[in-house]
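S.K.: Predicted model and sequence below, questions to follow.
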Amino acid sequence: MSTDALSPDIRPDAPLEFPDNFLLIDLCGEYDSNLAAIESTLGVQILRRGNQLEVMGDEDARQNARKVLIGLYERLESGRSLEPGDVTSAMRLGVDSGPPEPGDQKEMFKGTPADRVEIKTRKKLVEPRTEAQKAYVRSLFENELSFGIGPAGTGKTYLAVAVAVNHFISGNVDKIILSRPAVEAGEKLGYLPGDMKDKVDPYMQPLYDALNDFFPAKQVAKLIEEKRIEIAPLAFMRGRTLARAAVVLDEAQNATSMQMKMFLTRLGEGSRMTITGDRTQIDLPRGVSSGLWDAERLLKNIPKISFNYFTSKDVVRHPLVAAIIEAYEAEDAAKG
């Protein structure tokens, strides 16, 4: 990138010049969708003239938007992809950080080899988008047993599966085991058509979706056929010892205390285990305590077991998801 074009010493109202037109196209997004998102969220207007972007608005908003544009362009320059979630994350960081100090525009998003966190999979490179996600991924690599606790859309399961895939393709483990409690949220398993696999698969679909993001579809099918990848309800784990496996238990808030104890004690030699859950979405029958609550209470002070927490600020789905979560949290807080 031209250091003159994006130097922090240029006038703060001067147009930003981006020398690579192909990267600028990616920066703007399809039909300028990325620019539209920045305009809507940060309250600015962005005019595109050739390879220049002029940002208009009040001073703080304009500086935040310029910082976001610079950071996203440098992300593209480094060879990384740019998805809508990356734009949302960059805007969140830009807003939270306040107006930039001289010289900090590039450093905020660029990262260094020491602080950048990336997960290599067969299909793509996965990068955490918030500080909480970075800390979570680091703990997944550093600890044999990790917990990810927080609301929907914060990437708990997605990142856990990505790290499991990384361990598998790196040869650190021999298989991947993904599990969930088959607990209904207002719908009974028995009402669904088909045999047991047909009844259970809808509950496992989010795990299939994550895997298909990291492996080619044919390879997923082959690995499942060879039982090097297993996707099964929590109840199917009883009586097993899970050795040299990357194990992920999703929706752990719907495991009973007995089920959680059973699952945790499956951990075998050379295995890595991740437990994810959302304490606000418990679907267990009234009066049945969540195994996730008990595990957190009993295991929190055991060395080499990490607990990582997420909030609505870590939501990487549609921006409205964060607003919805915050509205429900406010309601719960008002009820005391």
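M.R.: Structure's in. What do you need?
S.K.: Please count neighbours and contacts with C-alpha atoms only from this point.
M.R.: Will do.
S.K.: Was I right to think R129 contacts D86?
M.R.: Yes: with contact defined as C-alpha atoms under 8 Å, R129 and D86 form a contacting pair (6.7 Å).
S.K.: Now for I10, how many residues are close by?
M.R.: Per other C-alpha atoms under 10 Å, the neighbour tally for I10 reads 12.
S.K.: try the one 3 residues further on
M.R.: The local packing count at D13 equals 14, with neighbours defined by other C-alpha under 10 Å.
S.K.: Leaving out the residues flanking it, which one is nearest to it?
M.R.: Among residues not flanking D13 along the chain, V55 sits closest, at 7.4 Å (C-alpha to C-alpha, 6 or more residues apart in numbering).
S.K.: Check N21 too.
M.R.: N51 (6.4 Å).
S.K.: isn't the residue nearest to D13 right up against L47?
M.R.: Yes: using C-alpha under 8 Å, V55 is in contact with L47, at 6.5 Å.
S.K.: who's more crowded, the two?
M.R.: A direct count of neighbours by other C-alpha under 10 Å for V55 and L47 places V55 higher, at 23 against 13.
S.K.: Flag every buried residue along the helix or strand where the more buried one lies.
M.R.: Here V55 is covered by strand 52-56, with elements defined by DSSP states H and E. Neighbour counts over strand 52-56 (16 or more other C-alpha atoms under 10 Å) mark 52-56 as buried.
S.K.: for the closest residue to H318 other than its chain neighbours, what are its contacts?
M.R.: Using C-alpha to C-alpha, 6+ apart and skipping the chain neighbours, the partner closest in space to H318 is G85 (7.8 Å). Contacts for G85 (C-alpha atoms under 8 Å, 6 or more residues apart in numbering) come out as 129, 316-318.
S.K.: also this one, for the comparison:
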Amino acid sequence: MTDATPATPTTASTDGSASQPKPTVKHTVSVPNSINMVSLLGPGDEHLGLIERAFDADVHVRGNRITVEGQPAEIALVERLLDELVTIIRTGQGVTGETVERVLSMLRAETTERPADVLSLNILSNRGRSIRPKTLNQKRYVDAIDKHTITFGIGPAGTGKTYLAMAKAVQALQSKNVNRIILTRPAVEAGERLGFLPGTLSEKIDPYLRPLYDALHDMIDPETIPKLLAAGTIEVAPLAYMRGRTLNDSFIILDEAQNTTPEQMKMFLTRLGFGSKIVVTGDVTQVDLPGGTKSGLRVVEEILDGVEDLSFNRLSAQDVVRHRLVGKIVAAYDTFDARAASPRPGERRP
């Protein structure tokens, strides 16, 4: 419930001269009594502080009534933000400062999807922990996996490409939509060092595949994983092991796909059997192939352009869900690479 009251007009001037007044309005939002105000505003009013810094508006709280004064557009955005946060709390989720920032980012982007719908989509729950998309692009990526047989997730480190794909794979296995999960990587870096690692071939490759095992432990009870691996219900193997196979009723994930050659990418995609899904993930800015070797992930979109039942999804620094500094690092590298690729005025590209 919102009450609107006209406020005294204000004037804005940069040089001391008279300017057109910018009218402000004052709205009061009544938060439902069922909503805990500490959950909404944060411990020590942490979330309230974020809101005050993000908007050019004055925000005052008294009981369960929040009064906002400022420009009409800013007021409307604050009201939408509060409404989305109340909806998220009603789903049983906790609201953190990160949640407030992500909701605000989506509202600023003027997306058609409601932020509460994006952040409340539950993919998988295990040991009291739920896996959900945290950005709009992540939700679109997850939706694309549901709708298409082959999905590509392309983006920098930390954007959840592989993690969300694995969550969808475990969900498909638990709902019996597939009979097994196959996780694979091109062992480019491992291949360079295999001779220096102790043990059998499997033991040599295992450290390289360790990130896939780590993600599995987040989604499946650790004591059941060895049984699933022994039974072949879950298979983790280098890409070379896929040659000559037809994979039916499987959820297949190719990770680090930027390190495939075009020939390897073709070989992998043609393993697709009946009742299977494929998700290909990678970061085209981190190619470890020898110099002069083309990345299969860089050329595949051009090759498969127009083919039905495929989806290409791009994630960016704004979708990084690791420590907030990771997103800034990724954005800084993108800016540096773009600047290095553009010749300076008067400078000829060699």
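M.R.: Nice, thanks for sending it over. This is a predicted model, so every value here is computed, not measured.
S.K.: TM-score, when you put one on top of the other?
M.R.: Once the chains are laid over each other, their TM-score by TM-score structural alignment, normalised by the length of the first structure reads 0.78; 321 aligned residues with a C-alpha RMSD of 3.7 Å.
S.K.: How are the strands of the stretch 51-200 of the second structure distributed by residue range?
M.R.: Applying DSSP state E, counting those that start in this stretch to the stretch 51-200 of the second structure gives strands spanning 57-62, 65-70, 124-126, 129-131, 150-154, 180-185.
S.K.: so of the ones you listed, which one's packed in deepest?
M.R.: When you average the neighbours per residue for each of those (mean count of other C-alpha atoms under 10 Å), strand 150-154 leads with a mean of 25.
S.K.: With A237 of the second structure as the reference, name the closest of the strands of the stretch 51-200 of the second structure.
M.R.: Minimum separation from A237 of the second structure across the strands of the stretch 51-200 of the second structure (C-alpha to C-alpha) falls at strand 180-185, 5.0 Å.
S.K.: Onto which residues of the first structure does that closest one map?
M.R.: Aligned using TM-score structural alignment, strand 180-185 of the second structure spans residues 175-180 in the first structure.
S.K.: So which residues make contact with the matching stretch?
M.R.: When contacts are defined by C-alpha under 8 Å, 6+ apart, stretch 175-180 of the first structure is touched by residues 164-165, 168, 203-204, 207, 227-234, 244-252.
S.K.: which ones among those are found in helices?
M.R.: 164-165, 168, 203-204, 207 (DSSP state H).
S.K.: top of those by neighbour count?
M.R.: Neighbour tally across those (other C-alpha under 10 Å): the maximum, 30 neighbours, falls on A164.
S.K.: Now check the second structure for the residue matching A243 of the first structure.
M.R.: A243 of the first structure maps onto N248 in the second structure, by TM-score structural alignment.
S.K.: Hmm, that match is touching T270, no?
M.R.: No: contact criterion C-alpha under 8 Å: N248 of the second structure and T270 do not qualify, at 11.7 Å.
S.K.: More neighbours: which of the two?
M.R.: Each of N248 of the second structure and T270 has its neighbours counted (other C-alpha under 10 Å); N248 has more, 17 against 14.
S.K.: Leaving aside the residues adjacent along the chain, what's closest to the more buried one?
M.R.: Per C-alpha to C-alpha, 6+ apart, closest to N248 of the second structure is G273, 4.2 Å.
S.K.: quick one: contacts for the aligned partner of that neighbour in the first structure?
M.R.: Correspondence of G273 of the second structure to the first structure, assessed by TM-score structural alignment: G268. Counting by C-alpha under 8 Å, 6+ apart, G268 of the first structure touches 241-244.
S.K.: which residue lines up with T159 of the second structure in the first structure?
M.R.: Checking TM-score structural alignment: T159 of the second structure goes with T154.
S.K.: ok, now how distant is the aligned residue in the first structure for L239 of the second structure from D195 of the first structure?
M.R.: Superposed on the first structure with TM-score structural alignment, L239 of the second structure falls opposite L234. As judged by C-alpha to C-alpha, to the nearest Å, L234 of the first structure and D195 of the first structure stand 18 Å apart.
S.K.: So between the two, which is more surrounded?
M.R.: Shown here are L234 of the first structure and D195; by other C-alpha under 10 Å, L234 has more neighbours (21 against 9).
S.K.: Go ahead and confirm that one touches Y203.
M.R.: No: assessed by C-alpha under 8 Å, L234 of the first structure is found out of contact with Y203, at 11.2 Å.
S.K.: hey, what's in contact with both of these two?
M.R.: The contact lists of L234 of the first structure and Y203 share 180, 182, where a contact means C-alpha under 8 Å, 6+ apart.
S.K.: Endpoint to endpoint, stretch 274-287 of the second structure covers what distance?
M.R.: End-to-end for stretch 274-287 of the second structure, by C-alpha to C-alpha: 31 Å.
S.K.: Brilliant, that's me finished.
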